[in-house]
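A.B. asks: Provided below are the primary sequence and the corresponding predicted coordinates.
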Amino acid sequence: MSFAAQTLTGSKPEQYAQLAGQARALLAGETDRIANAANLAALVYHSLPDLNWTGFYFYDGAELVVGPFQGLPACVRIALDKGVCGAAARTRQTQRVEDVEAFPGHIACDAASRSELVVPLVKDGRLVGVFDLDSPRVGRFDEADQQGLEAIAQIYVDALT
């Protein structure tokens, strides 16, 4: 089965609603976390503008380990006390960073990244990992992006068994 990302139209909330519909269709009936993460990373990366990295880090009980992604090679392991991904995992709260150079302890896996949004993935009270998006543009992510990407992350979590 092939699946092509469709062009998003309308306001930003309308675009995220369309993207969420595509994500639900893409993940429908599939529970494998790796397959779903791979497809979701590709869908989001190719649907949204100004991204240079989109992907998943999975919690192995001690640290975050890179999972499926789109973009340049990434840091393989991230401690929970390091970087934006670690902060999202540790606090279980979405981290939206306007300028990563101003974030204490930012991990520069790709020197071109200037802003970042990381959504924690929590299933039944258990940390699964994080959904991480980087942009080469300062201030790329706003409240509408955060809400839209949190909804996309929840679709992923809901597909987990």
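C.D. replies: Now that the structure is in, tell me what you want to look at.
A.B. asks: contacts and neighbour counts: CA atoms only from here.
C.D. replies: Fine.
A.B. asks: got the contact list for the closest residue to Arg137 other than its chain neighbours?
C.D. replies: Counting by Cα to Cα, 6 or more residues apart in numbering, Arg114 is the residue found nearest to Arg137 once chain neighbours are left out, at 5.5 Å. Each residue near Arg114 by Cα atoms under 8 Å, 6 or more residues apart in numbering is listed here: Glu98, Asp99, Val100, Glu101, Asp134, Ser135, Pro136, Arg137, Val138.
A.B. asks: switch the cut-off to 10 Å
C.D. replies: Neighbour list for Arg114: 52, 97-102, 108, 134-140 [criterion: Cα atoms under 10 Å, 6 or more residues apart in numbering].
A.B. asks: alright, now check it against this:
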Amino acid sequence: MAEDLSILKEASKEEKYISIIPQIKALIDGEQDLIANLANISAALKEQFNWFWVGFYLIKNDELVLGPFQGPVACTRIKKGKGVCGSSWEQEKTLVVPNVDEFPGHIACASASKSEIVLPVYIDGKIIGVLDVDSEYLSHFDEVDDRYLNEIIRLINA
């Protein structure tokens, strides 16, 4: 298990992902506890990218419940189909939202959040929650984030 992260400050987004993915793999390799792994993934991503908020919501009793995260306090429970997270869960697909104020039914857990990407998390082919990443900047996320964050999510199921 890695005890330290090598954080790239002056690099492209893609270079940062290419650097952090093997480090995340080392952090979670051999650890069976899901919560511990999600906590370390959240921390590693927050440290590398300094996003406003990054974390997981887990499905419990037919709603998303706040899981491990890094950033300011967040909404604790989200219904299926509500907001970006609930919509990603319901549709079982990644949602990239350039401007959260333009997303119908957006749940404003923090007014500083301006853009968002939410990706479903699967274990053994079953959706168990979502990875939610918020930025204080408009149009912050794109296909590069989608591709590499999905690669990180697949590590959870490895």
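C.D. replies: Ah, there it is. Since we're looking at a predicted model, the values are computed, not measured.
A.B. asks: can you give me the TM-score here?
C.D. replies: Remark: TM-score between the superposed chains equals 0.93 [TM-score structural alignment, normalised by the length of the second structure]; 157 aligned residues with a Cα RMSD of 1.5 Å.
A.B. asks: list only those of the contacts of Arg114 of the first structure flagged as buried.
C.D. replies: For the contacts of Arg114 of the first structure, a neighbour count by 16 or more other Cα atoms under 10 Å gives the buried set as Asn52, Val97, Glu98, Asp99, Val100, Asp134, Ser135, Pro136, Arg137, Arg140.
A.B. asks: wouldn't the fifth one be in contact with Val118 here?
C.D. replies: This points to Val100 of the first structure. No: checked against Cα atoms under 10 Å, the pair Val100 of the first structure and Val118 is beyond contact range at 11.9 Å.
A.B. asks: ok so, going back, just give me the match in the second structure for the residue nearest to Arg137 of the first structure.
C.D. replies: Under the alignment (TM-score structural alignment), Arg114 of the first structure pairs with Lys114 of the second structure.
A.B. asks: also Glu14 of the first structure?
C.D. replies: Aligned partner of Glu14 of the first structure by TM-score structural alignment: Glu15.
A.B. asks: give the next helix or strand downstream of the strand or helix carrying that match.
C.D. replies: According to DSSP states H and E, Glu15 of the second structure maps onto helix 13-28. Sequence order places helix 34-49 as the next helix or strand after helix 13-28 of the second structure, per DSSP H and E.
A.B. asks: check which helices and strands that following helix sits against.
C.D. replies: helix 13-28, strand 53-60, strand 63-70, strand 126-135, helix 143-156 (3 or more Cα pairs under 10 Å, 6 or more residues apart in numbering; DSSP states H and E).
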